[in-house]
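A.B. asks: Prediction below, plus the sequence it came from.
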Amino acid sequence: MTDSMRIAQQSVTSQPPTNSTPIFKLSPELLNRIYDYLLASPSRIFVAKIVRGNHRAALKQIRSEDSVDLSVSILGTCRQIHDQATPMLYGLNSFVLEAGWDSQTFLHQIGPSVEFVRHVKLHNIEVQVPVAAGLKLLSQAKALQTLQFGRSVRSSFKAKDLAEALEPLMVALKKHQGEESAWDVVEFVPAEQVEDEFEYMMEQVEMEEYASAVNAALAQRMLEPAVRTSEDY
C-alpha cells in the first residue's frame, strides 16, 4: 500500500459522514482522489518566511517548488473536510524549512497537525536554539519517515550538540516506530549544486563522517542511565 493510499484510508474511511453537503455523498475513494489532486505536490514544498499568525497564516506560506498552486484553502471549508484533508496535506508532501526561527514558528503554528508530517528537510541552519526547539516539536510527528539536514548543519552544530537536540525526537520515534525504523529517519545530504565532481565526492565523505559522529553520540546518549524523565522531552 502506497503512502497516498494509507493516509487516505486513515483520513476518510475512519470518519463517519456527518454533513449532508453533496461532496460527502461521494465514495471515500473518489473523495480521496479529490484531496490528493488538490493537496499533493509533485515536488518539494518550501515554507516561506513567517512572522506571526496562526495555522491559517502558516497555510498561506506553503509554496510548491515547481510553483504548483496547492488548494490549501479547502481546509477552511468546514470542519469535516479539514479533519479529512489535513492528514493528506502534511502526510503526502515533503517540506523544506528554513532552519531558523521560521521553522520553529511554522511547526508551532500547525499545532497538532505536526503529527501527520512525514518528510522534512532543514535548510540553511545558522542558529542552534530554534533548530533544537523545532526538533522537539517534530517529536510529535509519529509517522516521520525522513528528516534531512543540509551541509550547513556542520558549521552550526558539533556532533554531540546535534545528538542532544535529536534525542527527544529519537525517543519518540523509537516508541512509535521501533528501534530499527527510528535510526533510518535522520539523513545528512551533501549540497545539491556542487558542479565539480571531486568537490562533490569530498562533500559526501565529510557528510558521512559527520553523520557517523552524530549517530555515535546519539547512541551513547540513548544508552546512558535514564536520569532524564519523560517531562524533559
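C.D. replies: Right, received. Where do you want to start? Bear in mind the structure is a predicted one, so any value in this text is a computation, not a measurement.
A.B. asks: make it CA atoms for all contacts and neighbour counts henceforth
C.D. replies: OK.
A.B. asks: helix/strand/coil for F95?
C.D. replies: Secondary structure for F95, judged by DSSP: H, G, I helix; E, B strand; the rest coil, is strand.
A.B. asks: Isn't it up against V114?
C.D. replies: No. Counting by CA atoms under 8 Å, F95 does not reach V114; the two are 11.7 Å apart.
A.B. asks: Would you tell me which helix is longest in this protein?
C.D. replies: helix 197-223 (DSSP state H).
A.B. asks: my guess is E164 meets A216, correct?
C.D. replies: No. E164 sits out of contact with A216 when judged by CA under 8 Å, with a separation of 11.5 Å.
A.B. asks: tell me the centre residue of this protein?
C.D. replies: Nearest to the geometric centre of the chain sits V120, at 3.6 Å (CA atoms, centre = their mean).
A.B. asks: would that one count as being in a strand?
C.D. replies: Yes. Counting by three-state DSSP, V120 is found in a strand.
A.B. asks: Which residues are in contact with it?
C.D. replies: Taking CA atoms under 8 Å, 6 or more residues apart in numbering, we find V120 in contact with S94, F95, V96, L97, T146, L147, Q148.
A.B. asks: Recalculate using a threshold of 10 Å.
C.D. replies: V120 makes contact with 44-45, 93-97, 138, 144-149, 186, according to CA atoms under 10 Å, 6 or more residues apart in numbering.
A.B. asks: adding another structure so you can compare the two:
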Amino acid sequence: MAVDNDISFDDLPPEIRNEIYSLTLCSDTPAKIDAERRLTKGLPRRPRVHVRSRMDMIPHLNATLLRISHRVYAEAAPILYGANAFSFASESTLHTFLKMIGDSREHVRRVEIMYIGDSSVLRSALHLLKQAKQLESFECQPSMLRRLALKKNQVKALLPWLKTLQKGAQGVAGRKGALEIFTSAEPSSTAGGPGPGWDRHCAEHERLHAEVMALLRQGLGS
C-alpha cells in the first residue's frame, strides 16, 4: 500500500522554519523602501492580501514565504521587520510604509531616513512609530541633520515621539534612552579622500549635530 510521505512547510520543526525565514528574509544591508512608486498598484482590500502589497515594497528581500498562510506570516513577520534595517528616502515614504504594515510596526527595530520636508507628515509617521516598542536606532543621514538645524519646527516635530521613547525607557533595565536611539550618521568620505575640504565638512557636521542634539535635550528637559 502506498504511503503518503509528503511534508508541508507547516510540518517542519519550528527551528528549521525559523532558519528558512532568516535565510530568505534577512539582509546584511538596509532594505531601501520605495513606497510611493508602488502605492497605487494592487492596494489590498482584505487583510489577508496585505502581505503581497507590503512585500512588494521590499524588492530585494524574498518575502514570498509570508504569503503561504496566516501562521507563516505570524512567525515570519517579527524576523522580517525585526532583523532588518529599513532605509527611507523621506518622511512620506516612512509614513506610507508604517501605515501599510499595520500592527507589524511593533517589530521594527532599525530605521534610517535620508531627508525630511514636511513636519506634519513626519509627526504622523513618528506617531505610528511609537508602536515600535523595541526600536533600537533611528538614524538620520547628514542631509536630514542639516535640514533639522535649519528648520527648528522640524526639531519640534520630533519631540512628542522622543518623549514617548524617554518615558518608555524609565525604570527599564537595558532600555536605551531617546537620544541613544535617535542618532546621526557620519558623513561619507568624498571621492578625493581626506583633505582640508573634508576636514571642514566633518567639522560642519559635528557642529550641526551638537546644535540639533542641544535643541532636543532642551525640549526633553534633560
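C.D. replies: Arrived safely. None of these values were measured; they are calculated from a predicted model.
A.B. asks: and the residue nearest to the centre of structure 1, what pairs with it in structure 2?
C.D. replies: Superposed on structure 2 with TM-score structural alignment, V120 of structure 1 falls opposite V111.
A.B. asks: Next: L147 of structure 1.
C.D. replies: Following TM-score structural alignment, the counterpart assigned to L147 of structure 1 within structure 2 is F138.
A.B. asks: Checking its match next. Helix, strand or coil?
C.D. replies: Per three-state DSSP, F138 of structure 2 ends up strand.
A.B. asks: ok, it touching S184?
C.D. replies: Yes. Taking CA atoms under 10 Å as the definition, F138 of structure 2 is a contact partner of S184 at 8.2 Å.
A.B. asks: Which neighbours do those two have in common?
C.D. replies: Common contacts of F138 of structure 2 and S184 (CA under 10 Å, 6+ apart): E112, I113.
A.B. asks: one step back: which residues are common contacts for E164 and A216 of structure 1?
C.D. replies: M222.
A.B. asks: which stretches of structure 2 form helices?
C.D. replies: Using DSSP H, the helices of structure 2 run over 14-25, 35-39, 50-56, 70-83, 91-101, 119-129, 142-150, 152-169, 178-181, 196-220.
A.B. asks: who's in contact with the shortest one?
C.D. replies: Looking back up the chat, that one is helix 178-181 of structure 2. 109-111, 135-139, 159, 161-169, 175, 213, 216-217, 220.
A.B. asks: 8 Å - rerun?
C.D. replies: Here helix 178-181 of structure 2 has contacts from L135, E136, S137, F138, E139, L162, K163, L165, Q166, A169, M213, using CA under 8 Å, 6+ apart.
A.B. asks: Tell me the one of the residues you listed nearest A74 of structure 2?
C.D. replies: L135 (19.2 Å; CA to CA).
A.B. asks: Spatially nearest residue to that closest one, not counting backbone neighbours?
C.D. replies: R109 (4.0 Å; CA to CA, 6 or more residues apart in numbering).
A.B. asks: Test my guess that that neighbour contacts E139.
C.D. replies: No. Using CA under 8 Å, R109 of structure 2 makes no contact with E139, being 11.3 Å away.
A.B. asks: Between these two, which contacts overlap?
C.D. replies: With CA under 8 Å, 6+ apart, R109 of structure 2 and E139 have no common neighbours.
A.B. asks: contacting residues around the residue lying closest to P44 of structure 2 once chain neighbours are set aside?
C.D. replies: Using CA to CA, 6+ apart and skipping the chain neighbours, the partner closest in space to P44 of structure 2 is H50 (5.4 Å). The contact partners of H50 of structure 2, by CA under 8 Å, 6+ apart, come to L43, P44, M100, I101.
A.B. asks: redo that, cut-off 10 Å
C.D. replies: Contacts for H50 of structure 2 (CA under 10 Å, 6+ apart) come out as G42, L43, P44, R67, M100, I101, G102.
A.B. asks: cool, and V129 of structure 1?
C.D. replies: G100, W101, Q104, A165.
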